[in-house]
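Visitor: sequence plus the predicted model coming up.
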Amino acid sequence: MRKAGQLAAQLLDHLAPLVQPGVSTLELNDEAERWTQAHGAISAPLGYPGASGVADFPKSICTSVNQVICHGIPNAKEILKDGDIINIDVTPILDGYHGDTSRTFLVGDPSPLARRLVAVTEECLERGIAAVQPGGRVGDIGAAIQEYAEEQGFSVVQDFVGHGVHRTFHAEPQIPHYGTRGKGKKLRAGMVFTIEPMINEGTHEVELWDDGWTAVTKDGKLSAQFEHTLAVTKTGVDVLTRSPVAVVV
């Protein structure tokens, strides 16, 4: 899991310089797929089964721009513009194990509000991680995230949650990014799961596009997300997808 996690982190590091005005989300996808294959891995999102009546996911990464909360589908017509924010979510499979991580990147010079939303969202992830300890509860994680996000005037998406991950992409336990301290499943050493808060500028409510994948804010306002895969240890937590070279935005 650590090898897969580090490969995922390195993939985001590789894509970071390419996030520029004038670049299409399809170009980001195609480079991610090339790089993943060159490193002996495959892309878990590509061909991931859709819900009943929904086509399988058609691309190798998710690119969620501005009001897109998650699961944005890369395409040639979506060109990044100065002032955008974009979440890139990658999950390479290496030797059968999934490394799942995402970051929200600034494109050019976004507004102060967009910058603050992104910074708050990253801090939400760090506060969620800090709440992980053996003997704690899943609700401790959600409470830490929700309290901080709402203090800052933002809202937490409740329709999508973190999840267990290993040889299976999505497994138990579910990790909501809202909740009550002391409630929920007990955390124990050996658990591996993602924490991936999606924080909205306005309402937490979600709408789904007709493609069956793309989730957007109901009010059309901005959304940001950061994600790590982590393991609960006997003494605390080990973040498997943290990059030694990642730059805080």
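Guide: Cool, got the structure.

Visitor: drop to CA atoms for contacts and neighbour counts, all remaining ones
Guide: Will do.

Visitor: in the chain, which spans are helices?
Guide: Per DSSP state H, the chain carries helices over the ranges 2-15, 25-38, 112-130, 138-151.

Visitor: could you identify which of those is most buried?
Guide: helix 138-151 (a mean of 22; mean count of other Cα atoms under 10 Å).

Visitor: so what angle separates the directions of that one and helix 112-130?
Guide: Helix 138-151 runs at 160 degrees relative to helix 112-130, counting by axes from the mean of the first three to the mean of the last three Cα atoms, to 10 degrees.

Visitor: any idea how far helix 138-151 is from the chain center?
Guide: Put simply, helix 138-151 sits 17 Å off its chain's centre (Cα atoms, centre = their mean, to the nearest Å).

Visitor: output the contacting helices and strands for that helix.
Guide: Counting contacts by 3 or more Cα pairs under 8 Å, 6 or more residues apart in numbering; DSSP states H and E, helix 138-151 packs against helix 112-130, strand 155-156, strand 171-175.

Visitor: take this one as well and set it beside the first:
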Amino acid sequence: MSNTEHLDAADTLCGYRKVQHAARRTLDEIVHFIAPGVSEIDLVRKCDELQRAAGVDDYWYRALPALVLAGEHTCLAISREAYVPESAPLKHHDVLTIDLNPAMNGYCGDLARTYFIEDGQVRRAPHRDEEFLAGAHAQASLHALLRRVATPDLRFDELYGMVKDAADRLECELLDYLGHSMQANMSALDFIAPKVTHTLGEVGLFTLEPQLRVKGGRHGFKHENIYFFAGGVLHEL
């Protein structure tokens, strides 16, 4: 049975919604614990606590509760490097990304957001730092691009080319892969990458998660959602 056929079952889609809701709730609540002086290690532990409280029972990516990256650490490509959270405290002016990969009753979620600290104030969107503003704008632009161009017949490699070209126009460099399929067997993902010819409609659920850096900048930025088609229309999970 294909992923698309799985999504025809209301209870299956409901299972994915529940775990993604737990991730979204965690990333909403974690903002209350982000502050100068807190470390990546502290926030990984808190993300675990919040996800468990929301019903999460496992983590599908390397058994990690969260990938928390702060400061220049936000530029690390975790798909190619070991992840070791740092004990260094967040600064009065800083940026961090949090990427969650929870599982609940066999269903997997995936969600990432960027948080900005300006003058000691934690924000979901930046107010004045030019690099932060450019990074946030680029993320919003790439997800808006997906919503404009996505069709069930669009291939992964075609989407890769569109996103890469758009990132170049935004004067940003991509630091890691752009996204992947979501499925029961998360060890056999299809990636948004060159030569991957599966279509968005074939895989059922997929993510867009461009990790990028403004050219000449020091920080990475990440925003991830899961998307799917229903009736030929793209929806965010």
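Guide: Everything's here; your move. Just so we're clear, the structure is a prediction, and the values are computed from it rather than from any experiment.

Visitor: so what does residue 228 of the first structure match up with in the second structure?
Guide: Applying TM-score structural alignment, one finds that residue 228 of the first structure aligns to residue 225 in the second structure.

Visitor: and if you look at residue 101 of the first structure?
Guide: Aligned partner of residue 101 of the first structure by TM-score structural alignment: residue 111.

Visitor: distance check, its match against residue 155 of the second structure.
Guide: According to Cα to Cα, to the nearest Å, residue 111 of the second structure stands 22 Å off from residue 155 of the second structure.

Visitor: settle it for me: which of the two has more neighbours?
Guide: Shown here are residue 111 of the second structure and residue 155; by other Cα atoms under 10 Å, residue 111 has more neighbours (25 against 21).

Visitor: correct me if wrong: that one contacts residue 67.
Guide: No - counting by Cα atoms under 8 Å, residue 111 of the second structure does not reach residue 67; the two are 10.6 Å apart.

Visitor: give me the common contacts of these two.
Guide: Counting by Cα atoms under 8 Å, 6 or more residues apart in numbering, the shared contacts of residue 111 of the second structure and residue 67 are 99, 100.

Visitor: my guess is residue 95 of the first structure meets residue 42, correct?
Guide: No - at 9.4 Å, residue 95 of the first structure does not count as touching residue 42 under the criterion of Cα under 8 Å.

Visitor: more crowded one of these two?
Guide: For residue 95 of the first structure versus residue 42, the count of surrounding residues by other Cα under 10 Å is larger for residue 42: 21 against 13.

Visitor: so what does the more buried one match up with in the second structure?
Guide: Here residue 42 of the first structure is matched to residue 57 in the second structure, going by TM-score structural alignment.

Visitor: count of residues packed around the corresponding residue of the first structure for residue 34 of the second structure?
Guide: Superposed on the first structure with TM-score structural alignment, residue 34 of the second structure falls opposite residue 19. Residue 19 of the first structure has 21 neighbouring residues, counting by other Cα under 10 Å.

Visitor: list the contacts of residue 19 of the first structure.
Guide: Residues near residue 19 of the first structure by Cα under 8 Å, 6+ apart: 28, 80, 105, 106, 107.

Visitor: and if you look at residue 220 of the second structure?
Guide: 72, 73, 74, 75, 135, 175, 211, 212, 213, 214.

Visitor: dump the residues you listed to CSV, plus distance to residue 168 of the second structure.
Guide: Compiled in CSV, these are given as follows (distance: Cα to Cα, whole Å):
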residue, distance to residue 168 of the second structure
72, 21
73, 22
74, 19
75, 17
135, 13
175, 12
211, 13
212, 11
213, 11
214, 10
